[in-house]
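Enquirer: How does the following fold in three dimensions:
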Amino acid sequence: MVTAASGFTRGLARPRLGAAQIVFFVVAASGPLFAIAGGISTTYAVTGIIGVPLSFVVLAPVLALFAVGYAAMSRHITNAGAFYPYVANGTGRSTGIAVSFVAVVAYNCIQISVYGLFGWSVATFVQQKTGTDIPWWLWSLAILLVVGVLGALRVDINAKVLGVVLILECAAILVVDIAGLTNPAPGDSLAPLDPANLFVTGVGAVFALSVAAFTGFEGAATYGEECRHPSRTVARATYVAIGLTGVLYTVSALAMAVGVGPSEIVGQAQQQGPGVFFGISGRHLGSPITDIVYILFLTSQFASLLSFHNAVARCFFALGREGVLPEALGRTNRRTGSPVAGSLTQSVIALVVVAGFVVAGRHPVFELFTWLGVIASTGVVLIMITVSVAVIQFFRRHPGTETSWQRLIAPALAVLLLAGVFLLIILNFGRLLGTQSGSTLTWILPGPLLLAVILGYTRGAVLRRRKPAVYAKVGGTGGVR
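Expert: Got it, this is the predicted structure:
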């Protein structure tokens, strides 16, 4: 008798991805166009600091330091769970499970947050062009269904979709950047790159928001089981992603300040938000091109939604396959190799959360997008710190051909620098949320991350005591630690 599960298996698709395709996934997750038009303009507005371009110059090397150890681990461990197998093999299985729970929360938050921004962006555009006022959540629901369907298809099809979208949005960014840089407003064009204009009170908020713009580059290892030559491909894709986004963000943040005027950028960003970026396009490139750029702004958000959806689905798959989460999540479609159970689960969670914000009457951008985005970026920095510690401990027990720079120096520097960034995020949490530091919200929003850590360690303890065979397989290793 054929059962309902006959179309599913426990393996992901055969290796179909190369370095370029993984770059499409991880850079698309960052959503360069919406990170620039929305994220960078928000950074100027929230912090009141004009040294935003320099923050990307500072942060890119810090993230590259993290990538050194991260890439070295990818040569030894290939697992769709990415972060948590690294930690499980380096620091211990219970810590690995705790990190996996934090990753599930963080990446669900950042993926779901974009539904709010997307719905608002489309509703605003349609209202401006046609006068028709359609609720933002209907657009969010429509794109949620599209992403859910694509998430169940072959991974290389998703990569092709993301590749086309990413190339178009990068072209749009370059066109607007050139317009801004070649038509400078009055003022010192190099002021945004002056350290004296970055390292001032509130610099922590700048770094926190700039880290959020990079989020996504670290997901390359998620596709390790589906790529060709993972020992080389993951490392290459990670470095390319950091380099590409670092250059795009630095140049675009500078072009925005130069095009508007360094002395005016903060005030204009506070008044116009993403309109600052599109205003440069409108003044120098005309309305038709600006409309095209805005449409690419929307497709950039779609690409980010699809990329993070795929990453979350694979995280669910890895945890279900190993028995950390319900084993049903470890199923993949036999024909496409996609983690369809994890994909469906992510879609359901997104639907519930978005519906909750709609029922509560919360704003799609200033609350849904901002609140969940801050939770996500905080969680990702915490994960990167833990992974860097795990790299050091792993190579201490398993010395190989890696240099001291790869196995110790770079990861140790990453721990110190990322810990500093994490502290700055916590100290500036109220400012990031637009609330007072003593506000109840500043204590509530980090709660899901703390709860994830507690539940992760609890789950690890339960598995170790009641299911030692399952616990022994966490992270793809043998023997109970």
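
Enquirer: Every contact and neighbour count from this point should use C-alpha atoms.
Expert: OK.

Enquirer: which secondary structure elements does whatever helix or strand residue 352 lives in contact?
Expert: Applying DSSP states H and E as the criterion places residue 352 in helix 340-359. Secondary-structure packing of helix 340-359 (3 or more C-alpha pairs under 8 Å, 6 or more residues apart in numbering; DSSP states H and E): helix 93-130, helix 136-151, helix 287-321, strand 332-333.

Enquirer: Can you lay out these as JSON lines showing distance to residue 222 and mean neighbour count?
Expert: Shown next, in JSON lines, are those (distance: least, C-alpha to C-alpha, whole Å; neighbours: other C-alpha atoms under 10 Å):
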{"stretch": "helix 93-130", "distance to residue 222": "12", "mean neighbour count": "23"}
{"stretch": "helix 136-151", "distance to residue 222": "15", "mean neighbour count": "18"}
{"stretch": "helix 287-321", "distance to residue 222": "6", "mean neighbour count": "24"}
{"stretch": "strand 332-333", "distance to residue 222": "15", "mean neighbour count": "24"}
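
Enquirer: Please give the structure of this sequence too, so both can be compared:
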Amino acid sequence: MSEITAAPDSVRDEPQPSARKLRGNLGVASIVFLVVAAAAPLGVIGGVVPLGLAAGNGAGFPATFIISTVILLLFAVGFTAMTPYVEEAGAFFSYVRRSLGLPAGIGIAFVAIVSYVALEAGVYGLLGPAGVAVVDLFGGPTLQWWLFAAVAFAVVTLLGYRHIELSSKVLGVLLSAEIAIVVVLDLVIVARGGDHGLSTGIINPSAIVSGSLGIGLLFAIISYVGFEATAIYRDEARTPERTIPRATYVALILIGVFYAVTAWALVSGWGDEAAVQRATDSGATFLGDTAQRYIGIVGADIITVLYFTSLFACILAFHTIASRYLFALSQRDVLPASLSRPHTKHGSPHRASLWISGVVAISVALAAVFKLDPAAQFYTWFAGTTTVGVIVLLIATSVAVLVFFGKDRRGLSQWRVRIAPAIGLVGLLGSLVLILANLDTLVGGSSVLAWVIVGLLVAAFVVGAIVGTRVRDNTVAQS
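Expert: Predicted coordinates for the structure are as follows:
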């Protein structure tokens, strides 16, 4: 590997920093749409909730979303407290660099890129079969899953090249539709009183600790992946010092309430024992079966279509996140400087976006060529990588917050900069232990693959840290 050195001052000074900065006017709502879409709410309700009911703590599983929300809100307290002191876009990379130094920051950035690109690519493995189901629903021919992935890929690449506000509007429409249909289902179940009364598992301590609470918490925590990306849109946000913290809290609370209430409603729709049994026997159709039971075949068909669009929204959201991490690294001359020059018209990281598209295209093509099962292998392997990677990012950022405010609280309260972040860190470390202990289960039962995933992330951090020692800490000036 050739030595990577900082670009000469003459190169680094051209173009001016303002020419290497993204442009936008995103408000709280727009950023919330971007990050909530990344969490793929309908995908979680249709996929993760049945798994949590079957393999986790049964009827008490909805309560794990409340626990997870509390842990992540504690993380957000310190995360948002540090936001005014991080004057560059780059999310976790920028926070860790500001507190722990450039080598650690770039190491974390490499972990972030691997994690987000892995999930963007992997979700195509769910989107393809979902597209097959939609065509089948309307009586069309049975097509290969990768054809739907290819069409979606083309649209994502186009939107990633354009202005961020276009992607935000697309995600806003798709997200509103998927949330609306699930809210309708929730209201109908509650109005009818469930199968034989509404479930009390969400508040029953014996139900919450039944079965495997650890597995339940594991599935709940990984359902929030994407919320943490609010800070990556700093350059494109309107008054980021206020917009980023508000968007972070709104996104977390919206996701948490939506997950907890909907999981509780789905359990109520069948009854505690019956819901767990049905999730165990037919988890893949659990949401659709519940919808058909309470809002009819039309409602179930609408959910089938919106499940496909939810996955598309998730892919688009992670594409925008990964592109901006690449852009942030190129601003520091870690990657070619040309990647940090936004599009003259759209103000987007168009070149970084095309790089990400190239990596994803190769991944999907290889999955098709080697005939990997799109969900059981391609998605599962890549999602396992992201799960571990994102928890590591959260932990590193929590440590960065505690170190940054360790000697000087900057006039902020002990609760905000020390107590809450410390409690959140303990919760995240516990989550990481659970994830690593059950990673082989998450990736299809292969302990070898689980170690490969951990090794890949460790290698990404080490390579990034080594690069960081050879690049001058060239802080990008803000206008």
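
Enquirer: hang on, the earlier thing: find me the equivalent region of the helix holding residue 352 of structure 1 in structure 2.
Expert: Aligning helix 340-359 of structure 1 against structure 2 (TM-score structural alignment) gives residues 350-369.

Enquirer: Give the buried residues for that stretch.
Expert: Neighbour counts over stretch 350-369 of structure 2 (16 or more other C-alpha atoms under 10 Å) mark 350-354, 356-357, 360-361, 363-364, 367-368 as buried.

Enquirer: show me the contacts for the closest residue to residue 235 of structure 1 other than its chain neighbours.
Expert: Sequence neighbours aside, residue 71 is the residue nearest to residue 235 of structure 1 in space, at 4.6 Å (criterion: C-alpha to C-alpha, 6 or more residues apart in numbering). Residue 71 of structure 1 makes contact with 234, 235, 238 under the criterion C-alpha atoms under 8 Å, 6 or more residues apart in numbering.

Enquirer: After alignment, which residue of structure 2 pairs with the first one?
Expert: Read that as residue 234 of structure 1. So, by TM-score structural alignment, residue 234 of structure 1 is matched to residue 244.

Enquirer: tally of neighbours for its match?
Expert: Using other C-alpha atoms under 10 Å, residue 244 of structure 2 has 26 neighbouring residues.

Enquirer: mind checking how far it is from residue 112 of structure 2?
Expert: Counting by C-alpha to C-alpha, to the nearest Å, the gap from residue 244 of structure 2 to residue 112 of structure 2 is 19 Å.

Enquirer: residues contacting the aligned residue in structure 1 for residue 283 of structure 2?
Expert: Aligning on TM-score structural alignment places residue 283 of structure 2 opposite residue 273 in structure 1. By C-alpha under 8 Å, 6+ apart, the contact list for residue 273 of structure 1 reads 38, 41, 42, 45.

Enquirer: Check those residues and tell me the two furthest apart.
Expert: With C-alpha to C-alpha as the measure, no two of those lie farther apart than 38 and 45, at 10.5 Å.

Enquirer: Show me what the helix or strand hosting residue 293 of structure 2 packs onto, helices and strands only.
Expert: Per DSSP H and E, residue 293 of structure 2 falls inside helix 286-331. When contacts are defined as 3+ C-alpha pairs under 8 Å, 6+ apart, helix 286-331 of structure 2 packs onto helix 28-38, helix 41-43, helix 102-137, helix 145-161, helix 164-191, helix 240-270, helix 350-369.

Enquirer: Let me know whether residue 212 of structure 1 touches residue 379 as I believe.
Expert: No. Assessed by C-alpha atoms under 8 Å, residue 212 of structure 1 is found out of contact with residue 379, at 10.3 Å.

Enquirer: In JSON lines, list the contacts of residue 273 of structure 1 along with secondary structure.
Expert: Conversion of the contacts of residue 273 of structure 1 to JSON lines gives the following (DSSP: H, G, I helix; E, B strand; the rest coil):
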{"residue": "38", "secondary structure": "helix"}
{"residue": "41", "secondary structure": "helix"}
{"residue": "42", "secondary structure": "helix"}
{"residue": "45", "secondary structure": "helix"}
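
Enquirer: Including distance to residue 314 of structure 1 and neighbour count, could those go into CSV?
Expert: Shown next, in CSV, are those (distance: C-alpha to C-alpha, whole Å; neighbours: other C-alpha atoms under 10 Å):
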residue, distance to residue 314 of structure 1, neighbour count
38, 28, 20
41, 32, 26
42, 31, 22
45, 35, 20
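
Enquirer: from those residues, which is closest to residue 139 of structure 1?
Expert: Within the contacts of residue 273 of structure 1, the smallest distance to residue 139 of structure 1 is 18.4 Å, found for residue 38 (C-alpha to C-alpha).

Enquirer: Now check structure 2 for the residue matching the closest one.
Expert: Using TM-score structural alignment as the criterion, residue 38 of structure 1 maps onto residue 47 of structure 2.

Enquirer: Tell me how far that match lies from residue 472 of structure 2.
Expert: Distance from residue 47 of structure 2 to residue 472 of structure 2, by C-alpha to C-alpha: 45 Å.

Enquirer: Then residue 67 of structure 2?
Expert: Distance from residue 67 of structure 2 to residue 472 of structure 2, by C-alpha to C-alpha: 41 Å.

Enquirer: buried stuff in stretch 399-410 of structure 1?
Expert: By 16+ other C-alpha under 10 Å, the buried positions in stretch 399-410 of structure 1 come out as 406, 407, 408, 410.

Enquirer: Just the ones of these in helices?
Expert: residue 410 (DSSP state H).

Enquirer: Could you list which of the buried residues of stretch 399-410 of structure 1 belong to strands?
Expert: If you go by DSSP state E, the buried residues of stretch 399-410 of structure 1 have nothing in strands.

Enquirer: Kindly reformat the buried residues of stretch 399-410 of structure 1 as TSV containing distance to residue 144 of structure 1.
Expert: Compiled in TSV, those are given as follows (distance: C-alpha to C-alpha, whole Å):
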residue	distance to residue 144 of structure 1
406	40
407	41
408	42
410	39
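
Enquirer: That'll do, ta.
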